[in-house]
Every structure is written in C-alpha cells, then in structure tokens.
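Chemist: this one's sequence-less:
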C-alpha cells in the first residue's frame, strides 16, 4: 500500500459567486418603496498552506478533486448573501506548484506560506447597488461570477540541509539511523529504501536535517531505477555526502567507480547541484576487507579534493567527527544565504493608453473577438433573459470603448462579434447604434413600476384635455384681432 507520494495532479475549483437579487421594497401604504435587492456572496478560494506536520501528498493522491463552497445569493430587504468558505489545503514544506505545462507557479517553503490556487468568483450586485440618479429602480441584478477552476501539479522537494547519495545498499539508511532518531527500513537487498528518509541531527549548538535519496543507479537521471523520482529531493540541500560501500560483494563495482557514476547522474540531472559542496563517507570499514579498500582509495579521493571520512554505522565509529563537520558546513551555508527582506509591494501603474481589452478579427470563425478581463466578466454577469440587463451591458461596453474600437478595426453593421474565448464566448450581430438600441429598451431614469397605476378612463380624460389645450392654443395664435 502506498504511504508516501511526492508528486500528484490536483483538480481545484473555487466557489462561484452568488447572484444579486432584484427586489422592490413593499410595505403597507407604500407598495413600491424603491429597490432593496442585496448583493450575492463571494465564492470561496482554494488555498495551499505549508504545514510542517504534513510530510506527504498522499491525501491528494487518493482525493485529487477539491472544491470550495459557493457564495449565497442576495435577498430582498438589502440582505447580502453569505460568502463561500475558503478551502485550505495543508501541504508539506518544500512543495512546488506547477501548471500542466510544467511552469512553476509557486515554491512553498516555510511554515504558514500560502498560495491561492483558485480564486473564488465575486458576487453579483443587487438592484439596490445598481440604482443611480438615472436608474432609480433597476429591474435586474448582476449574476455571480464563476470561480476559477483548473489542474495543478504538486511536487514535493524535501527541505534538508544534508543529502546522502549513493548506490543501493551503500548504507545510507543505516547511517541516517545512527546519526539521528530516524527509523528507516534497513535490509541487505537493493532498493530497500523506497521513499526519502528525513532525520534531525544535533551537533553542538547546530541542529540540521539530513535526508537519504534512494535508488540511484546508472541511468537514474533518464528514469532508470528509482532515482528520477527522488533526485528532486536533493535540490534544496546545502551539502552532498557520497556514501561509498567499501565492502561491496559485487565484483564489477568499486567505490571510486560508484562515485563517478553518481556524479555523472547528478550532473545530467542539473538543478544547480554542480556547485554544492561535497564530501565522501567510506562506510563499512568495520569489515577487514572494507578497511583495506578504504586505505587504498583514500589518497585518490583526497587528491580529487574531497574531504574523506571513514565510518561504520554498525560499530558506530567515526560518526562524531562526521556530524560536527557537517554542522560546520551547514552553518557556513546558512550564513551565506541572503537575509530575508521585508515583503515589498510593487506598484505598476497602467499606461495611459491601455484600454484593458483587445479587438481582433478571428478569420477561422469569421467574427471580431473581444478579449479582456472586464468585458468577459461583464458578459458572465449578465442575465440575457432580461432586456434591461442586456441594455445595461451594452452601455458598459460602450463606455469602455468597445464600440469605438470595433469601428477602428473595420467592423460593419451586421458583423459577428464574440466576447470571450472560443470555448465560452457570447456571439451577437453588432449594430453601431448599440447605445441607442440599449436606451430604446427603456428610459433608464424612470421606471413605470414606481408610478401608481391609473384607470383607463382617467388616461383617456388626460389625453382629451391635452388635445383641447392644443386646439385652444392654435385658435389663440391665429384668431383675428
């Protein structure tokens, strides 16, 4: 059964915004007291948060679909809808967030670090918020915006100061078990370690973490063995420790050739590992043949510039010197790291001629396509079953300059115009008089529902009176003196 997962594809969906409410205040002796529709609630976000108590992505391997809650719709009486609840997903320290194309979206290091993986949709405005001097009683409200949704990839890169690398059965797990309190699985067959093991070592006043990387064999950087799956776990380390087996039972292997193979795999993998400090640990020197081989190869390794330690994880010899030297190297590496600066907010003002949208001709579809955050959001918020709402959309687009831009790019009356991407665009036949057409849907400064209904006889009486006044005025203008 799988107990460790360090890479998973996650399908996240934020909550949708609640719809605004179109309502008119009513009470005794005041049946039409004005608009009082509340705004819709905002949809919940999907947020990734670093939690150091979490060490694997196993939960998301079993449940890869995560969705936040939707915002509630607004109600009459100026009651706004409840906001959707944010969905907080704990991830291990060192998690990298990527998109489907492999581009890094966020690198989450440090307890409490957060990243909004999917942003909730904003709620629609109710007709009370849409009221103005010209539009005293809107008969419509805006719809809520759908929340963002998509696929992301989570990759775990272990946050450790020291990485132990070497061939299978070189003694890495045994070494980490005696240097720290970690209890990895240990056996005398290759690929015993199937997951990276992490331990904490205290040497004097320095506390550092140490991890072993399993399954490195020739061709690991191309996917052979287990190395390709776990090489990413050494990218954050401060120092690399080559653990060489001086008592190997395989006749075609020797410690120096093992070192060369691992170095070649690390070089081919990349990730900035070529500049990390390195040292060599000759393990299993408690065996007579192992000590003899260590004495033979040590001068060669030191001639290459490596610091060499002879240890025995079983006899626990040479461990103190190794742990204190690693603490010294880690302390120096930490001192070289730049101090964390206070978070700065960078303000980038928009250019004075930036419209916030683009208009291009789509030859494949034969339409003029309008793309931009505002036009596309406004379309999603419009109830196309309500003529007044459609007219309000037309006015907004016209004020933004969409109609002027269409004229500049050569659009003519009757041409197709699509607002949005090819997947969810709204297409209509464009008329240059869109603003006038919107006004014809109804006078925005008045609303017939705000007036008390008059009997038909009274309306006829008022009409006859107007005709009588007009006739009398004509007679007074042309009567003889």
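Modeler: Structure's in. What do you need? Keep in mind that what you see is a predicted model, and the values were worked out from it rather than measured.
Chemist: CA only for contacts and neighbour counts going forward, please
Modeler: Noted.
Chemist: Just give me the neighbour total for residue 420.
Modeler: Counted by other CA atoms under 10 Å, the residues lying close to residue 420 total 20.
Chemist: Equivalent analysis for the one 10 residues further on, please.
Modeler: Here the count is done by other CA under 10 Å, and residue 430 has 18 residues near it.
Chemist: just checking, it touches residue 417?
Modeler: Yes. Counting by CA atoms under 8 Å, residue 430 does reach residue 417; the two are 6.2 Å apart.
Chemist: now residue 210, what's its secondary structure?
Modeler: Under DSSP: H, G, I helix; E, B strand; the rest coil, residue 210 falls in the strand class.
Chemist: which one is it nearest to, not counting chain neighbours?
Modeler: Nearest residue to residue 210, sequence neighbours excluded (CA to CA, 6 or more residues apart in numbering): residue 162, at 4.6 Å.
Chemist: next one: residue 152
Modeler: Going by CA to CA, 6+ apart, residue 152 has residue 99 as its nearest residue, at 4.9 Å.
Chemist: Distance-wise, check that neighbour relative to residue 105.
Modeler: 7 Å (CA to CA, to the nearest Å).
Chemist: Now do the host helix or strand of residue 59: which elements does it pack against?
Modeler: When elements are assigned from DSSP states H and E, residue 59 belongs to helix 58-62. With contacts taken as 3 or more CA pairs under 8 Å, 6 or more residues apart in numbering; DSSP states H and E, helix 58-62 sits against strand 7-13.
Chemist: I'd like the distance from the strand it packs on to the chain centre, please.
Modeler: Taking CA atoms, centre = their mean, to the nearest Å, one finds the center of strand 7-13 at 10 Å from the center of the full chain.
Chemist: my guess is the residue nearest to residue 152 meets residue 106, correct?
Modeler: No. Using CA under 8 Å, residue 99 makes no contact with residue 106, being 9.8 Å away.
Chemist: picking that back up, now do the same contact list for the residue nearest to residue 152.
Modeler: 105, 151, 152, 153 (CA atoms under 8 Å, 6 or more residues apart in numbering).
Chemist: Next one for the comparison:
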C-alpha cells in the first residue's frame, strides 16, 4: 500500500491573442479583428471512491495539462485547453508546496485545483476604441502554474487500534469484524493499515488496525510517520496492551511508550477518547486478569467509582474503560463492540467537514458514510502584495512582484504600441506613483520583473 506521493504538476499556458485586421474586398482599411487566446487547462485532483491507495503515482510523477489555442483573425478565439484530472482515494490530504495551500479530500466527487491554467491573451480587437482605432499589438498568453504537490493518504476510520508490535491488534480486529489481517508470531506482521467494519442495527463503525509502534516512531523509527498519520482522523483509540508479554517487557513501560509516541506525533491524539483492551487474557489466570484490570483502572482513572459501569454511562466522566479481551476465546469482545458503538459519537453532517479538518474535537461521522461529509476544506495563506519597489546599488530602482511579472509577460517589448499600453497599465496599478514616492526622477534606471525600462514620470 502506497500512502504518500510527491508529484509535479504543470497547468497549460494560455494561448496568445491574435494581431489581425479585416481583409475584405472593397474594404481597403478594415478594423482590427484579432481573436483572444484560449485559457490553459487546469490540473485538478478528483476524489474517487474506487481507489484505496496512491500506488498509481509510483509509475509517473510529472503531469502537464494542455495549453490554450491561439486566437485567429475574423474574431475567432482559441479553444481552452483540456483540464487534466488526477484521481486520488478518499482521505487524501493535498499540500501545494509553493504556498502551503492544503486541501482535504474525503468525499467521492470532491475536486481541488492544484495548478490553474494561464489566462489567454487578448487579441487586438479588444484594444480598439474611439482614440485608438488601429491597435497594432495583442497580448501573450500567461504560463500556467506549476510546482510540486505532496499527497498523503490518511485513513477514514472511526476507531484506531494502536499498540506495540504483537500486542494482538490484528487478532482482535479479525474477531470483531470480517477483516482478514495477516497474523503471525513475529513483530511487524502488519506492514500496512487494515480496515474492518462493525455493523449494528442503526450504524456502522470503521476500525483500523494501525501497524505496531515502537519508541522513536514519531521521529520516523520503525514504521514511523508512514502509519502514525493514519490515526489522525480517528475519533477514538483502542490501546491494545499485552497482559503477559512473551519477551518479558513491562506492560506499564509498553503502554507509556505508545502513548508518548502518539502525543509527540500529533498533540491532538493525546486528547482523543481511549479504551484500554488488555489482550491475550487466555494466557493468564482469571484472578491475575481481574487484578490487572483493577490496577489499570486506578492508574488511568484517579477517583474512579467502582459502582459505575463504564460502558453504560460513557459520557459521565470521560474515563478510560479497561477491558480484558481474548481473540482466542472471544472473552470481552462483545463488551468491546458495545462500548465502541456507545463511545464513538455521532457527528451531524454539517459539522463533519470542520471535524475532519481539525477544527473540532472529533473527526469523521458516526455512520461512516462518506457521502454525508461536508465539502472539502481548503486552507490558503494570506494574499500577497501585487508588487514591491526598492532602490538598487546603482542608484536606480527595482520593481518586482506577481502583478508586475504578469503584466510584463503579456506584451511584446519590441512593439512600441505594446510598450505604450504597458506603461499605461503600470500607471493604473500604481507602479509609477510608487516609484515617485520612492524618489524616482527622469533618467533613473528602472528594472521591471528583471527587464530594464525607460519610464516617464
């Protein structure tokens, strides 16, 4: 299972506008009729419920959309470039590395644009007016956005089973659901997350068997980051703890190791509701199991009242229930399933998107119905300023920024008409005024987006 990928995307460039004049019989001086260029194709990610991992990005990592068509005479506009659609599985978190924009795709059909196509250039017919009836320039199309995008698949599970390797998580999952994880007597038997479903009369729960954690997992040791990320979306954790480890390790230290790695990876995980499942109870006597339950209940729930049934009123105190379980004899499994169904809260569909994005205390939906989830949330940084003006070492000025770069890229700088129009546009967006405020005088050198210009104040 491949749950991380890094891809390079390039949107299509916009088509150039056309410089053209009418040529008809008996019309010696026809007006401008150059058409506009088409817009370049976007690169979008589409959430597809038929996919379960990012394996298809192993074969290719560079993707490019089609550019827009060039404008033509007689007012004919260029065709828009085709959109390039890349499919990803539900639960994919998308980060555009250039600006940190993040998309959370959790519902089939959701779309996220990760590279916008460049706009097409305007033909010369667009610039005709009462005082300029024969414009002899047209705009160039702008290049499309490009850059690296990181994809990370995080399972959409309600409950995560965590614990050290060989704690009994896979065996437990196989008995309470129909999942068939690999089970063996050596560490790291489970090398990728396995999902199972608990069914009841009115709802379902998705259970994820997260591969075993070891000390240092938050720093990437063992299976590390690859699978710690999968517990981020869960709304309840079942910590599976071996009652009597065959390697002679201390269960208290084992419990502390896993909890510490969860908290180091993502502080929110430390606040998720917990259930402690003491596994492999068939290997100890009932007296030892009962004493261990009492010990862990007191350790995890100071002030616990013995009279309270933890799965009968789970909302009362937010305690960590402690159960004795055995996959071999099914001891405690029915109680565990009933407790999970009560402890995992139902989230109204209107709140699901916020919860999944980390804006609330829980994530997901009680029914685990992906169709109920709200539209994906997009996180973008604040807007960037259009341009900056600063003096250079030679006494001139440097003007740069997205707005200026886009304008300079639009025009043929060897065309006098185009240069005059460019200067008009620069004045319109405030570049000339900003230069004057900075001390610009006639004759000073000005570099606009890396190109030297002679400007009139």
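Modeler: Nice, I can see it. What you see is a predicted model; the values in this text were computed from it and never measured.
Chemist: doesn't residue 233 make contact with the residue nearest to residue 210 of the first structure?
Modeler: No. If you go by CA under 8 Å, residue 162 of the first structure and residue 233 don't touch, sitting 10.6 Å apart.
Chemist: of these two, who's got more company?
Modeler: residue 162 (25 against 21).
Chemist: ok, how many other residues are close to residue 244 of the first structure?
Modeler: So residue 244 of the first structure, with other CA under 10 Å, has 27 neighbours.
Chemist: Give me the aligned partner of it over in the second structure.
Modeler: Matched to the second structure by TM-score structural alignment, residue 244 of the first structure sits across from residue 241.
Chemist: Report all helices and strands that the helix or strand harbouring its match contacts.
Modeler: Element membership for residue 241 of the second structure (DSSP H and E) is strand 236-242. When contacts are defined as 3+ CA pairs under 8 Å, 6+ apart, strand 236-242 of the second structure packs onto strand 159-162, helix 251-265, strand 274-279.
Chemist: and the alignment partner in the second structure of residue 271 of the first structure, how many neighbours does it have?
Modeler: In the second structure, the residue paired with residue 271 of the first structure is residue 267, using TM-score structural alignment. The tally of other residues near residue 267 of the second structure (other CA under 10 Å) stands at 13.
Chemist: What of the one 3 residues further on?
Modeler: Residues lying near residue 270 of the second structure (other CA under 10 Å) number 16.
Chemist: Same check on the one 5 residues further on?
Modeler: Applying other CA under 10 Å, we find 20 other residues in the vicinity of residue 275 of the second structure.
Chemist: Wait, it touches residue 239, no?
Modeler: Yes. Using CA under 8 Å, residue 275 of the second structure makes contact with residue 239 at a distance of 6.1 Å.
Chemist: can you map out the helices along the stretch 201-350 of the first structure?
Modeler: With helices called from DSSP state H, counting those that start in this stretch, the stretch 201-350 of the first structure shows them at 227-230, 255-269, 288-303, 319-336.
Chemist: I'd like to know which of those lies nearest to residue 179 of the first structure.
Modeler: With CA to CA as the criterion, residue 179 of the first structure lies closest to helix 319-336 of the helices of the stretch 201-350 of the first structure, at 7.2 Å.
Chemist: ok, so of the contacts of residue 99 of the first structure, who is nearest residue 36 of the first structure?
Modeler: residue 151 (39.5 Å).
Chemist: what sits against the alignment partner in the second structure of the residue nearest to residue 210 of the first structure?
Modeler: Counting by TM-score structural alignment, residue 162 of the first structure lines up with residue 159 in the second structure. Taking CA under 8 Å, 6+ apart, we find residue 159 of the second structure in contact with 205, 206, 207, 208, 234, 235, 236, 237, 238, 344.
Chemist: how about the third one, what's its match in the first structure?
Modeler: For residue 207 of the second structure, the aligned residue in the first structure is residue 210 (criterion: TM-score structural alignment).
Chemist: Please verify my assumption that its match contacts residue 196.
Modeler: No. With contact defined as CA under 8 Å, residue 210 of the first structure does not reach residue 196; the gap is 10.2 Å.
Chemist: When these two are compared, which one has more neighbours?
Modeler: residue 210 (25 against 21).
Chemist: so how far is residue 460 of the first structure from the more buried one?
Modeler: Distance of residue 210 of the first structure to residue 460 of the first structure, given as CA to CA: 94 Å.
Chemist: Around the equivalent of residue 113 of the first structure over in the second structure, how many other residues sit close by?
Modeler: Using TM-score structural alignment to pair residues, one finds that residue 113 of the first structure aligns to residue 110 in the second structure. Residue 110 of the second structure: 16 surrounding residues under other CA under 10 Å.
Chemist: and what of residue 271 of the second structure?
Modeler: If you count neighbours by other CA under 10 Å, residue 271 of the second structure ends up with 13.
Chemist: ok, now the one 3 residues further on?
Modeler: Counted with other CA under 10 Å, residues neighbouring residue 274 of the second structure total 21.
Chemist: Surely residue 139 of the second structure touches residue 407?
Modeler: No. Contact criterion CA under 8 Å: residue 139 of the second structure and residue 407 do not qualify, at 9.5 Å.
Chemist: Which one of these two is surrounded by more residues?
Modeler: Using other CA under 10 Å, the more surrounded residue of residue 139 of the second structure and residue 407 is residue 139, with 25 against 18.
Chemist: and the gap between the aligned residue in the first structure for that one and residue 66 of the first structure?
Modeler: Aligned by TM-score structural alignment, residue 139 of the second structure pairs with residue 142 of the first structure. Remark: distance between residue 142 of the first structure and residue 66 of the first structure (CA to CA) = 27 Å.
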